[in-house]
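In: my questions concern the predicted model and sequence given below.
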Amino acid sequence: MKKVYYIPLFVLCVLFFTRCGIYGFTGGDVGSAKTIQIDFFQNQAQLIEPGLGQDFTLALQDLFTRQTNLTLVSSNGELYFSGEITSYRIAPMSATSQQTSAQNRLTISVNVRYANTTDEKKNFEKSFSFYSDYPATSQLTGGVQEAAFTEIIDRITQDVFNASVGKW
């Protein structure tokens, strides 16, 4: 019988919090901004991986359009992201008893410039980096490469989101 009372109470609380603006379920604090511009992140690393810049740019655009109410524009965005991929490195991480590599690490770094025209105190230029480990017996191609890129790009784009509009 108590469950019957909890359901309407829960619905009222959800409506109250969303209507009063106390909490938004998007997870991002965009202030009064309505538009976002995310320029292409060109790959300027010493080792170039074709398509990486496009994959990163699209993932960042997708994250912001999914988790905020911002409209993606090609120019004059109130929130503006630009930058470049600065590093793409593959390095051995651990060795076997035969003195060969047992595991390799792919590390990608991205330099991000963020401008918020509605609150310029939030502007920044920062480097974000993440890695993915894979067995040395595997080549960084096909499914191994796709899984590594997905893991790294997801983490970096989430870090950029949190640094720019994340509330936590």
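Out: Okay, I see it. Note that the coordinates shown come from a computational prediction; the quantities given were computed from them, not determined experimentally.
In: rest of the way, CA atoms for contacts and neighbours
Out: Will do.
In: quick one, helices of this protein?
Out: 2-20, 52-67, 142-164 (DSSP state H).
In: need those helices in JSON lines (columns: distance to residue 39).
Out: Listed next are the helices of the chain as JSON lines, based on distance: least, C-alpha to C-alpha, whole Å:
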{"stretch": "helix 2-20", "distance to residue 39": "32"}
{"stretch": "helix 52-67", "distance to residue 39": "7"}
{"stretch": "helix 142-164", "distance to residue 39": "14"}
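In: which one of those helices lies nearest to residue 35?
Out: helix 52-67 (10.0 Å; C-alpha to C-alpha).
In: so which residues lie in contact with the closest one, not counting its own?
Out: Residues outside helix 52-67 that contact it (C-alpha atoms under 8 Å, 6 or more residues apart in numbering) are 26-28, 38-43, 70-72, 84-85, 153-154, 157-158, 161.
In: alright, now check it against this:
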Amino acid sequence: MKYIKKRLFVLFIPMVLVCQSCWLYKFGTANIPPNMKTVSVGFFENVAPIVVPTLSQAFTEELKTRIRTQSELNILRENADGHFEGSITDFSYTNVAVTANEKANLVRLTITVKVKYTSTLDDEQSFEQTFSQFEQFSLDNGSIQSQERTIIPIVTKRLTEDIFNKAFANW
């Protein structure tokens, strides 16, 4: 009986420590300064060589959505505690794999965004950086044009996640 109690005690202590450490850190939690209450997001103009007419609006709205869903910040048009601005500088397709009859089969869509984030509360949190993300897809599933509507949102979600993490999660 003593052996069982001793063994349970040895197993119980590490479990308590592990559970307690999980309460100290929350995954996906933003590290936003407590005095920051507002942010503004400027329109991200598409200056890439290939211009998709809806990309600027879609990207700008996706960044606002990410901020709304992952923080308690209010989004203002101007005079905010933080401000995002920038442009879409590249939108390109690259052939990744070619079939035996020299036809492209796997294509990569890459989107690059130049972002300037300005914090009026803490200048050390401000940055200017280029972010780039891609998604590969097969032409077996349809043409590039037919797949654009599903591929672009995947890439913009990754980009906005990177931008949000850089500004608020110190990644």
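Out: Structure's in. What do you need? If you're wondering where the values come from, they're calculated on a predicted model, not measured in any experiment.
In: that older thread, and of the helices of structure 1, who's closest to residue 120 of structure 1?
Out: Using C-alpha to C-alpha, the nearest of the helices of structure 1 to residue 120 of structure 1 is helix 142-164, at 11.5 Å.
In: tell me the angle that closest one makes with helix 52-67.
Out: For helix 142-164 of structure 1 against helix 52-67, the angle by axes from the mean of the first three to the mean of the last three C-alpha atoms, to 10 degrees is 50 degrees.
In: helix 142-164 of structure 1: how far from the chain's middle?
Out: Mean-position distance between helix 142-164 of structure 1 and its chain equals 7 Å (C-alpha atoms, centre = their mean, to the nearest Å).
In: swap in stretch 136-151 of structure 2?
Out: 22 Å.
In: what does that stretch rub up against?
Out: For stretch 136-151 of structure 2, using C-alpha under 8 Å, 6+ apart, the contacting residues are 104-109, 135.
In: hmm, 10 Å instead?
Out: For stretch 136-151 of structure 2, contacts defined as C-alpha atoms under 10 Å, 6 or more residues apart in numbering pick out 52, 93-97, 103-110, 134-135, 154-155.
In: show me what residue 99 of structure 2 lines up with in structure 1.
Out: Counting by TM-score structural alignment, residue 99 of structure 2 corresponds to residue 96 in structure 1.
In: identify the residues contacting its match.
Out: 102-103.
In: cool, and the one 5 residues further on?
Out: With contacts defined as C-alpha under 10 Å, 6+ apart, residue 101 of structure 1 is in contact with 91-95, 135-137.
In: which of the residues you listed count as buried?
Out: Burial by neighbour count, 16 or more other C-alpha atoms under 10 Å: within the contacts of residue 101 of structure 1 this picks out 92, 135-136.
In: so which of those residues is the closest to residue 111 of structure 1?
Out: The closest of these, once distances to residue 111 of structure 1 are taken by C-alpha to C-alpha, is residue 92, at 24.0 Å.
In: for the closest one, list the residues it contacts.
Out: 100-106, 133-136.
In: closest to residue 10 of structure 1 out of these?
Out: Closest approach to residue 10 of structure 1 among the contacts of residue 92 of structure 1 (C-alpha to C-alpha): residue 133, at 43.4 Å.
In: which residue lines up with that closest one in structure 2?
Out: So, by TM-score structural alignment, residue 133 of structure 1 is matched to residue 136.
In: again, but for residue 45 of structure 1
Out: Alignment of residue 45 of structure 1 against structure 2 is given by TM-score structural alignment, with residue 48 as its counterpart.
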